[in-house]
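Trainee: here is my input; please provide its structure:
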Amino acid sequence: MRRAEPADVPAITDLIYGLAEYEKARHECTVAPAQIEAALFSPEPAVFAHVVEVAAADGPQVVGTAIWFRNFSTWDGVHGIYLEDLFVAPEHRGRGYGTALLAALAEECATKGYTRLTWSVLDWNAPSISFYESLGAVAQDEWTAYRLSGNALAELAAQAR
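Mentor: Reported below is the predicted structural model:
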């Protein structure tokens, strides 16, 4: 387990598409490797990633990723981490890689004084929910996520002009 490097971009992009497929939303995923590279490795990145790399016959292979960014709690006055994606290739699950990725983010929080590690999970994803709860994570049932995108986002943006 380590921080992502530019050479990991193709594997990270493949894992993102694997997650989209798992979440039954492959048709919504349009990210290109160049976008991932720009987001993760620009001079001042706002998005970060950790990867799990395993030995393979043809060389090291990235089999899991955690893609995250900093958020901020106005109540605490302290940053936290929002985990955007956590995905381990299906054939590599059950080996502790997901736990290792989350532990790395928890360590990032601890060493930087961040007070929260937050993420979302689809309500039908029972295996992931069970995994997260086994680590001590608590569902934030009193909060409902909202999203503006597409035409609704464009229409609201037009009101600012």
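Trainee: alpha carbons only for contacts and neighbour counts from here, please
Mentor: Fine.
Trainee: how about the helices of this structure, start to end?
Mentor: Along the chain, counting by DSSP state H, helices occupy 9-22, 33-41, 97-112, 126-134, 150-158.
Trainee: please give me the structure for this one as well, since I'd like to look at both together:
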Amino acid sequence: MRAHKAFFVWVSTLLPPEASPQGIAFAKAELHGDHDAAVTDGWLKNRQGKTLRTKWGLLTKEERAERLLAVQDDSFSLEDNSTGILDDRRDASCYPKRTGSVDMSTVVQHAAPATPPSIARPPPIDRAFSQFAKLHRELTDAAIKAALTAELTAMAMALWSAQRTMTTEILF
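Mentor: Predicted coordinates for the structure are as follows:
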């Protein structure tokens, strides 16, 4: 993105309510050539630059043309862009052109068959693994049941023992 020097002259003449002091200082520094093209490009695209570009666009064509002709800028061609701001983001030559459209549609998935295919017997390794998984599950279930049974039995015995000692103390 590039701008004619007249744009920066106009920004440098604005007062702080219309432009920030940093924006005015940037425009003055740009007129002295203190910034490279990448910094200027970034500033024109950021919030302050966008606001000032919008205000520049709201000027009448006559006033903008008068300001552009009053300031000499050999690096900017007014024949290509009479507004004074060259926004190459909208320039189609900066973006690759797409080739022609697809001639044939691509079939992503074929239709499912009317009858489901027969289920093949699993290979022996799958059968062995499924048997191992079944035995592991049964053993785990048995271990959990045994642990719960032992815990509940111990709790029942503790309660029974506590009740028995209570009754013995009451009797004596």
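Trainee: quantify their similarity with the TM-score.
Mentor: TM-score for the superposed pair, counting by TM-score structural alignment, normalised by the length of structure 1: 0.23. Supporting figures: 62 aligned residues with a CA RMSD of 4.9 Å.
Trainee: on that earlier part again, nearest to E53 of structure 1, out of the helices of structure 1?
Mentor: When the helices of structure 1 are compared for distance to E53 of structure 1 using CA to CA, the nearest one is helix 97-112, at 9.4 Å.
Trainee: next, the angle helix 126-134 makes with the closest one.
Mentor: Going by axes from the mean of the first three to the mean of the last three CA atoms, to 10 degrees, helix 97-112 of structure 1 is angled at 40 degrees with respect to helix 126-134.
Trainee: so which elements touch helix 97-112 of structure 1?
Mentor: strand 48-54, strand 61-73, strand 78-88, strand 117-119 (3 or more CA pairs under 8 Å, 6 or more residues apart in numbering; DSSP states H and E).
Trainee: mind listing what's buried in the last one?
Mentor: Meaning strand 117-119 of structure 1. Within strand 117-119 of structure 1, the residues that count as buried by 16 or more other CA atoms under 10 Å are 117-118.
Trainee: could you export the helices and strands packed on helix 97-112 of structure 1 as a markdown table, including distance to G98 of structure 1?
Mentor: Output for these, formatted as a markdown table (distance: least, CA to CA, whole Å):
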| stretch | distance to G98 of structure 1 |
| --- | --- |
| strand 48-54 | 9 |
| strand 61-73 | 8 |
| strand 78-88 | 7 |
| strand 117-119 | 14 |
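Trainee: still on that earlier bit, tell me which of the helices of structure 1 is the most buried.
Mentor: Comparing these by mean neighbour count (mean count of other CA atoms under 10 Å), helix 9-22 ranks first with a mean of 19.
Trainee: which other helices and strands contact that helix?
Mentor: Helix 9-22 of structure 1 packs on helix 33-41, strand 61-73, strand 78-88, going by 3+ CA pairs under 8 Å, 6+ apart.
Trainee: one step back: a markdown table for the helices of structure 1, including distance to F72 of structure 1?
Mentor: Converted to a markdown table, the helices of structure 1 look like this (distance: least, CA to CA, whole Å):
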| stretch | distance to F72 of structure 1 |
| --- | --- |
| helix 9-22 | 25 |
| helix 33-41 | 19 |
| helix 97-112 | 12 |
| helix 126-134 | 22 |
| helix 150-158 | 23 |
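Trainee: for Q61 of structure 1, find the nearest of those.
Mentor: helix 9-22 (8.2 Å).
Trainee: how many degrees apart are that closest one and strand 48-54 in direction?
Mentor: 90 degrees.
Trainee: one step back: let me have the helices and strands packed on helix 9-22 of structure 1 in CSV, extended by distance to V9 of structure 1.
Mentor: Formatted as CSV, the helices and strands packed on helix 9-22 of structure 1 follow (distance: least, CA to CA, whole Å):
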stretch, distance to V9 of structure 1
helix 33-41, 6
strand 61-73, 10
strand 78-88, 14
